[in-house]
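In: Predicted model, plus sequence, below.
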Amino acid sequence: MNEDEKKVIEQIVINTVKKLISEKDNPNRVVLGISNKHIHLSKEDIETLFGKGHELTNIKDLKQPGQYAAKEMVKVIGPKGSFDKVRILGPARPESQIELSLTDARTIGIKAPVCESGKLEGTPGITLEGPCGTVTLTHGVIIALRHIHMPPSVAEQLGIKDKDWVTVETCGIRKTIFCNVLARVSDKFDYEMHLDTDEANAAGLNNNDYLKIIPNR
């Protein structure tokens, strides 16, 4: 590729980004949040790992209301390897859940299914090691299904219902079409799409990029 061709491509990318920024308030433009591997813990498991009565420490609010990144981290141990210092997200949940990318799961020898958050039946288990104890889960490891958190006001404008499937389009040199994106509609949600690191890297995406929703008819 010569310099003139590079300049043409760069200008196309710049113009596309400007167009997306100018249209970011349109209901079919959704901001992206990229999910690195992380853990949701039950109150019982928090106390086993960090001590009785321990409460998670909020160090950063996330875009979804009431959700936050906690100061606390644990070691995640699989059959073929482990990850140190995996972040916990709060608040506590009824049941513990570990979200990995496909690459993460393969690295530590876990065959985790791609599924919706909270749908843990039949999922593999894993061991978590904290400063005060160890928890061996019988299930709870997933690769999170790509999804969009959507308030009812936006869903109504787009003609989308909770649990509908939509298609999402990116832009740029590595333009990608994501099919089978689950719409999760609730008045408890802020408008945001979630991809894991594998999916985002493959499409050359960054946090806070704007993507285009194409409802499936």
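Out: Received the coordinates, thanks.

In: contacts, neighbours, all on C-alpha from now
Out: Noted.

In: Looking at this protein, which strand is longest?
Out: The single longest strand within the chain, with elements called by DSSP state E, is strand 82-93.

In: Check which residues of that strand are buried.
Out: Going by neighbour count (16 or more other C-alpha atoms under 10 Å), the buried part of strand 82-93 is Ser82, Val86, Arg87, Ile88, Leu89, Gly90, Pro91, Ala92.

In: all helices in this structure, in order from the N-terminus.
Out: Across the chain, reading from the start of the chain, the helices by DSSP state H fall at 3-22, 43-50, 102-107, 152-158, 197-202.

In: From the chain's centroid, how far away is the second one?
Out: The gap between the average C-alpha position of helix 43-50 and the chain average comes to 23 Å, counting by C-alpha atoms, centre = their mean, to the nearest Å.

In: Taking strand 82-93 as reference, get the angle to it.
Out: 140 degrees (axes from the mean of the first three to the mean of the last three C-alpha atoms, to 10 degrees).

In: this is the comparison structure:
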Amino acid sequence: MNVDLILKKVMKKIEEDYSIPIEVSARHVHLSKDHIEKLFGKEYSLTIKKNLSQPGQYQYQERVNLIGPKGVITGVTILGPARDKTQVEVSRTDAIKLGIKPPVRESGDLKDSETIVISNEREVVKATESVIIAKRHIHMEPKDAEYFGVRDKQSVGVKLLSNRPVILQDVTVRVDESYKLNMHIDHDEANCAGCEEGVVGLLIV
């Protein structure tokens, strides 16, 4: 048998067995209960539009606007459930448009992050230390981590098998029983690699 053909089959098998679904995460807001009340009114209940890939998380029908020193981004998605503190996740391109310099952080790490103004047709609130550029990461169940031979908080590389393949370094592995296997990147990273729907990544430990 042709050696090149054997090699191609082996590589295809590796990609199938060790690939990770890639999900592009657009700009969005996780509102605190206090900010939901201030923006939409006391006792207001946001309307769930659809469930997200991660169990127990969903997108609301309502939208908000982000107001920065140099620009405004309208119609920004709100994700649920509500959090103790508002968190806003944007790309580097979004940050430039808004005129802010948010740090690259893991979700929930908001100390000394950027401040933004959030509005809707009804009200305006100031979200202090709330804006980050989300650090690229992989969600895994414990069984996935065992299969891939990685651990929670480990930093790995991932090759995006896209139209313009790139290797992303410093990808954080996040392991929890509630997670479903996929990798989250933002639009800047996706555009750089020419990602389209259905793209997967190959873990490089």
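Out: Structure received. Just so it is clear, the structure is predicted and the values come from calculations on it, not from any experiment.

In: TM-score for these two?
Out: Their TM-score after superposition, calculated using TM-score structural alignment, normalised by the length of structure 2, is reported as 0.91; 197 aligned residues with a C-alpha RMSD of 1.8 Å.

In: who's in contact with the residue nearest the centre of structure 1?
Out: Nearest to the mean C-alpha position of structure 1, counting by C-alpha atoms, centre = their mean, stands Ser35 at 3.5 Å. With contact taken as C-alpha atoms under 8 Å, 6 or more residues apart in numbering, Ser35 of structure 1 is in contact with His194, Leu195, Asp196, Thr197.

In: CSV for these, including distance to Leu102 of structure 1?
Out: As requested, the contacts of Ser35 of structure 1 are arranged in CSV below (distance: C-alpha to C-alpha, whole Å):
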residue, distance to Leu102 of structure 1
His194, 15
Leu195, 12
Asp196, 9
Thr197, 9
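
In: any idea how far Val166 of structure 2 is from the aligned partner of the residue nearest to the centre of structure 1 in structure 2?
Out: Residue mapping for Ser35 of structure 1 onto structure 2 gives Ser25, with TM-score structural alignment as the criterion. Per C-alpha to C-alpha, to the nearest Å, Ser25 of structure 2 is found 18 Å from Val166 of structure 2.

In: what's the answer for Glu177 of structure 2, then?
Out: 29 Å.

In: Same question for Lys50 of structure 2.
Out: Between Lys50 of structure 2 and Val166 of structure 2 the computed distance is 31 Å (C-alpha to C-alpha).

In: neighbour count winner among those two?
Out: Here Lys50 of structure 2 and Val166 are set side by side on neighbour count (other C-alpha atoms under 10 Å), and the busier one is Val166, at 17 against 12.

In: when you align them, which residue in structure 1 goes with Ile118 of structure 2?
Out: Using TM-score structural alignment, Ile118 of structure 2 pairs with Leu128 in structure 1.

In: For Thr197 of structure 1, see how far away the closest residue to Ile21 of structure 1 other than its chain neighbours is.
Out: Once flanking residues are discounted, Ile21 of structure 1 sits nearest to Tyr210: 7.6 Å by C-alpha to C-alpha, 6 or more residues apart in numbering. Tyr210 of structure 1 is 16 Å from Thr197 of structure 1, where distance means C-alpha to C-alpha.

In: More neighbours: these two, which one.
Out: Tyr210 (25 against 21).

In: What is the neighbour count of Thr128 of structure 2?
Out: That count, for Thr128 of structure 2 with other C-alpha under 10 Å as the rule, works out to 17.

In: Might you report the residue contacts of it?
Out: With the criterion set at C-alpha under 8 Å, 6+ apart, Thr128 of structure 2 makes contact with Glu114, Thr115, Ile116.

In: Could I get the buried residue list for stretch 206-217 of structure 1?
Out: For stretch 206-217 of structure 1, the neighbour count (16+ other C-alpha under 10 Å) marks Asp209, Tyr210, Leu211, Lys212, Ile213, Ile214, Pro215 as buried.

In: For the fifth one, which non-adjacent residue is closest in space?
Out: What sits nearest to Ile213 of structure 1 in space, not counting adjacent residues and going by C-alpha to C-alpha, 6+ apart, is Val168, at 4.5 Å.

In: Pull up the gap between the one you found and His194 of structure 1, please.
Out: The gap separating Val168 of structure 1 from His194 of structure 1 is 11 Å, by C-alpha to C-alpha.

In: next one: Ile46 of structure 1
Out: Note on Ile46 of structure 1: its distance to His194 of structure 1, by C-alpha to C-alpha, is 25 Å.

In: so where is stretch 44-63 of structure 2 in structure 1?
Out: Equivalent residues of stretch 44-63 of structure 2 are located at 54-73 in structure 1, counting by TM-score structural alignment.

In: Sweet, I'm off.
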